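A.B. asks: got a sequence here, can you build the structure:
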Amino acid sequence: MKTHTTSLKTTAIAAAIGVGMFANSVAAQDKVVINMHTTVGSNVKILGSNAKIFADRVSEMSGGTLEIRHYEPGALVPAIEYFDSLTVGALDAAWGSTGTNANKNPALVLFTSVPFGPSPGEMLGWLYHGGGIELYDEIYASFNVKGIPCSMDRA
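C.D. replies: Coordinates of the predicted model:
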């Protein structure tokens, strides 16, 4: 295997993980390494710092058997030009806002910060009890990507 936010500043950050990375069997490996591109630097509160926190927690919770290597914007691909790399499997994972992918499908803005839109609780309710996650999954699947809503915060 390759080593690969309310008054409405609700930022739904998604870690979009390329579906192809799951195709390889990891049963015989002691450690899985996923290289994760980020669109905002880790020095930026919430938008950037949560990606690093996520990566560190995954490693800790897995006892080190799953490592997500956090890369700052531009280290692997230009900051917001990650989506095409995900769709073809050139990136293992990416952390960014679904809004940056609206040029691929305008419906993706429904899953990010919308002026006067839902609070984080309302957003999560719609996602997990109102059919939102099914739409989310359908859109991303059309690009061979698995998106995972990972972070919402009140600013």
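
A.B. asks: going by C-alpha atoms from here, please, whenever you check contacts or count neighbours.
C.D. replies: OK.

A.B. asks: what residues of stretch 73-92 count as buried?
C.D. replies: Buried residues in stretch 73-92, counted by 16 or more other CA atoms under 10 Å: 73-74, 76-77, 79-80, 82-83, 85-87, 89-92.

A.B. asks: which ones among these map onto strands?
C.D. replies: Applying DSSP state E to the buried residues of stretch 73-92, no entry is found in strands.

A.B. asks: and which of those residues is nearest residue 110?
C.D. replies: residue 83 (17.4 Å; CA to CA).

A.B. asks: now do that closest one against residue 30, distance only.
C.D. replies: 29 Å (CA to CA, to the nearest Å).

A.B. asks: and for residue 45?
C.D. replies: Counting by CA to CA, the gap from residue 45 to residue 30 is 33 Å.

A.B. asks: same question, residue 84
C.D. replies: According to CA to CA, residue 84 and residue 30 sit 30 Å apart.

A.B. asks: same question for residue 94.
C.D. replies: 23 Å.

A.B. asks: and the two? Which one has more around it.
C.D. replies: Neighbour comparison, residue 94 and residue 30: the larger count goes to residue 94, with 26 against 9 (by other CA atoms under 10 Å).

A.B. asks: can you say which helix or strand has that one in it?
C.D. replies: strand 93-97 (DSSP states H and E).

A.B. asks: and that strand, which residues are buried?
C.D. replies: 93, 94, 95, 96, 97.

A.B. asks: just the strands in this protein please.
C.D. replies: 13-18, 32-38, 66-71, 93-97, 145-151.

A.B. asks: pick the most deeply packed of these.
C.D. replies: Of all the strands of the chain, strand 93-97 carries the top mean neighbour count, a mean of 27, counting by mean count of other CA atoms under 10 Å.

A.B. asks: who's in contact with it?
C.D. replies: 4, 11-18, 34-40, 51, 82, 86, 112 (CA atoms under 8 Å, 6 or more residues apart in numbering).

A.B. asks: that one vs strand 145-151, what angle?
C.D. replies: 50 degrees (axes from the mean of the first three to the mean of the last three CA atoms, to 10 degrees).

A.B. asks: before we move on, back to that, among the buried residues of stretch 73-92, which are in helices?
C.D. replies: 83, 85, 86, 87 (DSSP state H).

A.B. asks: what residues does the last one make contact with?
C.D. replies: To tie it back to what came earlier, the one meant is residue 87. Per CA under 8 Å, 6+ apart, neighbours of residue 87: 18, 143, 144, 145.

A.B. asks: I'd like the structure of this one too, to check against the first:
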Amino acid sequence: MERRKFIKGAALAGTAAAAATLATPAIAQAKKELVIVSTWPRDFPGLGISAQRLAARITELSEGAITTTYFAAGERVGAFDVFDDVASGNSQAYIAADYYWVGKHPAFAYFTSVPFGMTSPEWNAWIKFKGGQALWDELSGSFGLKALPCGGTGTQMGGWFNKEINSADDLKGLKMRIPGLGGTVMSKLGVSTVSLPGGQIYENLVSGAIEATEWVGPYNDYFMKFYEAAKFYYTAGMHEPGGGLAFGMNQKFWESLSDTEKAIITAACNEEHAAQHEEASANNGEYLAKLINDHGVELRSFNEDVWDTFGTAAKEVFEETRNHSALAAKINDDFQAKLRELGGFRKIAEIEFSNQRNRVLGI
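C.D. replies: Take a look at the predicted model:
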């Protein structure tokens, strides 16, 4: 009897050992390699550090089951080459602003930010709960991609100028770095627009190749040292009221992932999407004060006549975008309808409160 127990126990132990031997390579084979390319330079304050943080977080959350290798702009491909690199399958994901791809399809702009568009809270609501993600999937899928939101900076500043802008006439002939549909609006007003990656803006501004630029907000802009070439810094701009950045994946890679792996990547993107916005919000006031007090930056606001001119041009741009294709019209119309729904409620709640709070407290 004891002998039979021993033999049975030995057999079970042997089976367990064999299973363990088989399990090790099986686990190793299950690991996913995720190569990420970015439009931001390495260790770039704000945007670049956020992208690096996201790449590391995916590996951390997956406990190494998804191993990420991160390449900043220019390390594997150029900043504006990341879309094609991922669509081709050479890399598995990019981190970028999807409005950089309006040359491929103008509706990509709606999945970063558009003139007179949604603020970040409104855009988040549209993407997550009002059908925006499905439209993004439809557009990205037509290029072999799957995108998720992975960052946001909130309402951006109107930009840096080497002269004051007191009327629409002051914009005519101006050379400015501004991408997306905001750049198209400026073009209609006589601005000569260019779309430069972040790492090339400073040198072009200092050399005079451009005379104005938009970037993000005080926290991100401070480290760019734009104040060395342009002293007039404009408050909220029409071009980028909010929205988000994209973690764009090769669609075949995404579809190869298990439900758990998809959930891990989605969770990491959602976490960083919130963190980047919160980080910018936490630091913008402090760094605006440094720009003004330490570097002599002069803060200005566009007057209502300039805003009205922006608005007229923006309406033309939206109509032209609609005329591009049925999908562009579908995305624009949904975006505009949801903007009015979401913005309408925020007007009678958050905006009314913040206006009255600031009046009462003298903010």
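
A.B. asks: superposing both, give me the TM-score.
C.D. replies: TM-score of the superposed chains, computed with TM-score structural alignment, normalised by the length of structure 1, equals 0.76; 130 aligned residues with a CA RMSD of 1.9 Å.

A.B. asks: just send the strands of structure 1 back as a markdown table, with distance to residue 133 of structure 1 too.
C.D. replies: Output for the strands of structure 1, formatted as a markdown table (distance: least, CA to CA, whole Å):
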| stretch | distance to residue 133 of structure 1 |
| --- | --- |
| strand 13-18 | 12 |
| strand 32-38 | 22 |
| strand 66-71 | 24 |
| strand 93-97 | 15 |
| strand 145-151 | 9 |
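
A.B. asks: of these, which is nearest residue 106 of structure 1?
C.D. replies: strand 93-97 (13.0 Å).

A.B. asks: the closest one: average distance to aligned residues in structure 2?
C.D. replies: When structure 2 is superposed, strand 93-97 of structure 1 averages 0.8 Å from its matched positions, counting by mean CA distance after the TM-score superposition for structure 1.

A.B. asks: what's the counterpart of residue 119 of structure 1 in structure 2?
C.D. replies: Matched to structure 2 by TM-score structural alignment, residue 119 of structure 1 sits across from residue 119.

A.B. asks: what is the burial count for that match?
C.D. replies: By other CA under 10 Å, the residues close to residue 119 of structure 2 number 22.

A.B. asks: what residue in structure 1 is the furthest from its centre?
C.D. replies: In structure 1, the residue that sits farthest from the middle, by CA atoms, centre = their mean, is residue 28; the gap is 26.8 Å.

A.B. asks: what distance do you get for it to residue 145 of structure 1?
C.D. replies: Going from residue 28 of structure 1 to residue 145 of structure 1 by CA to CA gives 25 Å.

A.B. asks: next one: residue 14 of structure 1
C.D. replies: 11 Å.

A.B. asks: same check on residue 79 of structure 1?
C.D. replies: Distance, residue 79 of structure 1 to residue 145 of structure 1, by CA to CA: 18 Å.

A.B. asks: and if you look at residue 36 of structure 1?
C.D. replies: For residue 36 of structure 1 relative to residue 145 of structure 1 (CA to CA), the value is 14 Å.

A.B. asks: next one: residue 66 of structure 1
C.D. replies: Distance from residue 66 of structure 1 to residue 145 of structure 1, by CA to CA: 20 Å.

A.B. asks: and the longest helix anywhere in structure 1, what does it pack against?
C.D. replies: In structure 1, taking DSSP H as the definition, the longest helix is helix 49-61. Counting contacts by 3 or more CA pairs under 8 Å, 6 or more residues apart in numbering; DSSP states H and E, helix 49-61 of structure 1 is packed against strand 66-71.

A.B. asks: hmm, who's touching the strand it packs on?
C.D. replies: 31-38, 51-52, 55-56, 58-59.

A.B. asks: also stretch 121-128 of structure 1?
C.D. replies: For stretch 121-128 of structure 1, contacts defined as CA under 8 Å, 6+ apart pick out 132, 133, 134.

A.B. asks: PyMOL command to pick out the buried ones of the residues you listed?
C.D. replies: Of the contacts of stretch 121-128 of structure 1, the buried ones can be selected in PyMOL as follows, counting by 16+ other CA under 10 Å:
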select buried, resi 132+133
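
A.B. asks: out of the contacts of stretch 121-128 of structure 1, flag the one nearest to residue 149 of structure 1.
C.D. replies: residue 133 (8.9 Å).

A.B. asks: ok, the closest one to residue 90 of structure 1 distance?
C.D. replies: 25 Å.

A.B. asks: mapped onto structure 2, which of the contacts of residue 87 of structure 1 hold?
C.D. replies: Contacts conserved in structure 2 for these, counting by both residues aligned by TM-score structural alignment, their matches' CA atoms under 8 Å: 143, 144, 145.

A.B. asks: now these in CSV, with distance to residue 103 of structure 1?
C.D. replies: Shown next, in CSV, are these (distance: CA to CA, whole Å):
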residue, distance to residue 103 of structure 1
143, 13
144, 16
145, 15
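
A.B. asks: quick one, helices of structure 2?
C.D. replies: Going by DSSP H, structure 2 shows helices at 2-30, 47-61, 82-87, 120-129, 132-141, 180-188, 201-207, 218-222, 251-256, 259-295, 304-322, 326-346, 352-361.

A.B. asks: trace residue 97 of structure 1 over to structure 2, please.
C.D. replies: Under TM-score structural alignment, residue 97 of structure 1 pairs with residue 97 in structure 2.

A.B. asks: residues in contact with the spatially closest residue to that match that is not a sequence neighbour?
C.D. replies: Closest residue to residue 97 of structure 2 apart from its sequence neighbours, by CA to CA, 6 or more residues apart in numbering: residue 245 at 4.8 Å. Applying CA under 8 Å, 6+ apart to residue 245 of structure 2 gives the contacts 95, 96, 97, 98, 111, 112, 149, 150, 151, 152, 273.
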